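Visitor: the sequence and its predicted three-dimensional model are supplied below.
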Amino acid sequence: MGNDPVGQRIALVTGANKGIGFEVAAQLAELGITVVVTARDDARRQDAAARLREKGGQVHEVALDVTDSSTVEAAARYVDERLGRLDILVNNAGIGGDVAAQRPSSADLDMVRKVFDTNYFGVIAVTNAMLPLLRRSAAPRIVNVTSGLGSLTNQADQDHYLVNVPAMAGYPPAKTALNALTVQYAKELRADGILVNAIDPGGCDTDFTRGRFTVQRTAAQGAAVAVRLATIPADGPTGGYFNESGTVAW
């Protein structure tokens, strides 16, 4: 997966105020790509943008809650009016939810819906709002940040380390659904040259995993997978599911 010369491309990253999202934004900015940092939390979003600017990045920051259509539409208008197009969309925003409330046999359906609303429906909302801007790009790319927990193959493998992760009715199925959605967008948009892929950043030291699972990798290492897929050339893959080692089994 070699990279094209990046030029002055424009990227938008959801949930970019911390963790993997922030590191994705930072690595894209280091490549000379203009980055639109989006997140719900005003203070954290503004702080993240300021830190990236201190490093020399060309950065914009916009309020965006993927579950709030008015902010999604406002973010698309901002990009349209200020930048004119979008080359890269990284759908990173996601929530884990209360693990105990997602136990399948006693699932809190409101919690499950909340997880799906952000991790699945939010991706549809943002992607569709940004598609007109992506269609103006010479090299449009969409990267959906999913999880190894979205792999049905690995979840069902009794010898895989994921077998030790608690059973949940929300988060893993939402990521499996996101994987399936990625394939459907890739099918529809292939003829338009829009490459759409899902990435598993792996277990990283972030707010989501800290205290829940044992992890050995940094958020920056997880972000590198997304950046690689966000900058693939025109002959790169589409409709795939990747981690740092290559293709992940569905």
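Guide: Okay, I see it. These figures come from a predicted structure and were not determined experimentally.
Visitor: going forward, measure contacts and count neighbours with C-alpha atoms only.
Guide: Noted.
Visitor: tell me the helix or strand right after the one helix or strand residue 35 maps to.
Guide: Per DSSP states H and E: residue 35 is located in strand 34-39. Later in the chain than strand 34-39, the nearest helix or strand by DSSP H and E is helix 42-54.
Visitor: other SSEs contacting that following helix?
Guide: helix 19-30, strand 34-39, strand 59-63 (3 or more CA pairs under 8 Å, 6 or more residues apart in numbering; DSSP states H and E).
Visitor: switch the cut-off to 7 Å
Guide: In terms of contacts (3 or more CA pairs under 7 Å, 6 or more residues apart in numbering; DSSP states H and E), helix 42-54 is packed against strand 34-39, strand 59-63.
Visitor: that one to strand 34-39, inter-axis angle?
Guide: 160 degrees (axes from the mean of the first three to the mean of the last three CA atoms, to 10 degrees).
Visitor: which residues touch helix 42-54?
Guide: The contact list for helix 42-54, computed with CA atoms under 7 Å, 6 or more residues apart in numbering, reads 17, 26, 37, 38, 39, 59, 60, 61, 63.
Visitor: the structure to be compared is supplied as follows:
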Amino acid sequence: MLGQLGLLHEQGRRLWLSKEGQRAKGLNSEKARRELAQALLTGGYLHSQVRRVIEACTIDEAGNAQARVSTLRHAAPQVLGLLRAWPGAVGASIVVIPSTLYTDLDTPWSLIPLPTPDEGAKKAIGSRGEAYSYHLLRQGSTPSAIRWVALDDDALGYDIEDRTLGLTRIEVKASHQDEVRFFLTENEHRVAHADPSTYVVHFWGHINLRKQPDAEYLALRKLGYPVVFQNLAAHLDDERLVAVPTRYRVTESTPAPVSTS
């Protein structure tokens, strides 16, 4: 983990502090603890808990975020522990996250899970796309109306809910290519047609896992991403988007009952 944070270099069995690690070592213990806590909070290590924190918070006029200790103790216990590195942040019943820290938390790069060795590029690209759409939608007038529901239930047939005006269901697709090309599961196709006017697809192209998410997000926005398809079913019905079956479900046929007469 220290290596992923840029504090440690490793070569074989040899370990040594990086330049940033040497700098952190020279800090007083309170400041070093706070910097380490911030690196963990904004580096994707606790992405799921960070998402729960920002969805639980209300923002005051100064930009500070507040949530109940009891809520975070249940939803984000490790994040709650790290927030104690900021003096006065965790009170008896209320947590107050300073505006500068909250701004860093409410970003795509805090919400993208770190890729695991057995995780393919496709899943990592998809995670980026979802984080980018979630962040974009939260820039609207009512951030509390945005919920990244697929992280808690992946059987819904979409990724994000926007309850700003009624219910809008957003399915996010992402690719390293610029061509609009994505796959729908059988469940996504069914849900998209069940209530077509509320089902939207966000498509992000040109995603490059070698790029830092903060810079990439801004660059993709300048390129016009995401491409948004309101009412996906209508796009499929009038062939603005063309869906081609790519596989068949095959099962063994039920044998005819044996006659006993």
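Guide: Cool, got the structure. Computed from a predicted model, the values in this text were never measured in an experiment.
Visitor: could I get the TM-score for this pair?
Guide: The TM-score (TM-score structural alignment, normalised by the length of structure 1) is 0.30; 137 aligned residues with a CA RMSD of 6.5 Å.
Visitor: the contacts of helix 42-54 of structure 1, buried ones only, as a PyMOL selection?
Guide: Remark: buried members of the contacts of helix 42-54 of structure 1, expressed as a PyMOL selection using 16 or more other CA atoms under 10 Å:
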select buried, resi 17+26+37+38+39+59+60+61+63
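Visitor: related to what we said a few turns ago, let me have the helices and strands packed on helix 42-54 of structure 1 in CSV, extended by distance to residue 133 of structure 1.
Guide: Formatted as CSV, the helices and strands packed on helix 42-54 of structure 1 follow (distance: least, CA to CA, whole Å):
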stretch, distance to residue 133 of structure 1
strand 34-39, 13
strand 59-63, 16
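Visitor: which one is residue 17 of structure 2 nearest to, not counting chain neighbours?
Guide: Once flanking residues are discounted, residue 17 of structure 2 sits nearest to residue 8: 4.5 Å by CA to CA, 6 or more residues apart in numbering.
Visitor: what number of residues lie near that neighbour?
Guide: Residue 8 of structure 2 has 17 neighbouring residues, counting by other CA atoms under 10 Å.
Visitor: and it, how far is that from residue 82 of structure 2?
Guide: 21 Å (CA to CA, to the nearest Å).
Visitor: how about residue 69 of structure 2?
Guide: Distance from residue 69 of structure 2 to residue 82 of structure 2, by CA to CA: 13 Å.
Visitor: same check, this time on residue 219 of structure 2
Guide: 31 Å.
Visitor: ok, the two, which is more surrounded?
Guide: Using other CA under 10 Å, the more surrounded residue of residue 219 of structure 2 and residue 82 is residue 82, with 17 against 13.
Visitor: residue 39 is in contact with that one, correct?
Guide: No. Here residue 82 of structure 2 does not reach residue 39: they are 10.3 Å apart, not a contact under CA atoms under 7 Å.
Visitor: still on that earlier bit, closest to residue 91 of structure 1 out of the contacts of helix 42-54 of structure 1?
Guide: residue 38 (10.4 Å; CA to CA).
Visitor: and of the helices and strands packed on helix 42-54 of structure 1, who's closest to residue 124 of structure 1?
Guide: Per CA to CA, nearest to residue 124 of structure 1 of the helices and strands packed on helix 42-54 of structure 1: strand 34-39, 16.1 Å.
Visitor: tell me the angle of that closest one relative to helix 19-30?
Guide: Going by the same axes, to 10 degrees, strand 34-39 of structure 1 makes 160 degrees with helix 19-30.
Visitor: report all helices and strands that strand 34-39 of structure 1 contacts.
Guide: Using 3+ CA pairs under 7 Å, 6+ apart, strand 34-39 of structure 1 sits against strand 10-13, helix 19-30, helix 42-54, strand 59-63.
Visitor: that older thread, determine which two of the contacts of helix 42-54 of structure 1 are furthest apart.
Guide: Longest span within the contacts of helix 42-54 of structure 1, CA to CA: 26 and 63, 17.9 Å.
Visitor: run a quick neighbour tally on residue 176 of structure 1.
Guide: Counted with other CA under 10 Å, residue 176 of structure 1 comes out at 20.
Visitor: just to revisit the earlier point, and of the helices and strands packed on helix 42-54 of structure 1, who's closest to residue 113 of structure 1?
Guide: Closest of these to residue 113 of structure 1 is strand 34-39, at 20.3 Å (criterion: CA to CA).
Visitor: quick check: angle from the closest one to strand 59-63?
Guide: Strand 34-39 of structure 1 runs at 30 degrees relative to strand 59-63, counting by the same axes, to 10 degrees.
Visitor: how deep is residue 34 of structure 2 tucked in, by neighbour count?
Guide: 17.
Visitor: how is it assigned, secondary-structure-wise?
Guide: helix (DSSP: H, G, I helix; E, B strand; the rest coil).
Visitor: which residues of structure 1 fall in helices?
Guide: With DSSP state H, the ranges of helices along structure 1 come out as 19-30, 42-54, 69-82, 109-116, 122-134, 152-155, 171-189, 219-230.
Visitor: quick one: the last one to helix 19-30, angle?
Guide: It refers to helix 219-230 of structure 1. Using the same axes, to 10 degrees: helix 219-230 of structure 1 against helix 19-30 is 60 degrees.
Visitor: so residue 160 of structure 2 touches residue 169, yeah?
Guide: Yes. Counting by CA under 7 Å, residue 169 is a contact partner of residue 160 of structure 2 at 6.0 Å.
Visitor: who touches both of the two?
Guide: Listed contacts common to residue 160 of structure 2 and residue 169 are nil; contacts here mean CA under 7 Å, 6+ apart.
Visitor: just confirm residue 39 of structure 1 contacts residue 61, I think it does.
Guide: No. Residue 39 of structure 1 lies out of contact with residue 61 (CA under 7 Å); the separation is 8.4 Å.
Visitor: thinking again about what came up before, can you add distance to residue 127 of structure 1 and give the contacts of helix 42-54 of structure 1 back as a markdown table?
Guide: Putting the contacts of helix 42-54 of structure 1 into a markdown table (distance: CA to CA, whole Å) gives the following:
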| residue | distance to residue 127 of structure 1 |
| --- | --- |
| 17 | 19 |
| 26 | 21 |
| 37 | 15 |
| 38 | 14 |
| 39 | 15 |
| 59 | 20 |
| 60 | 19 |
| 61 | 18 |
| 63 | 16 |
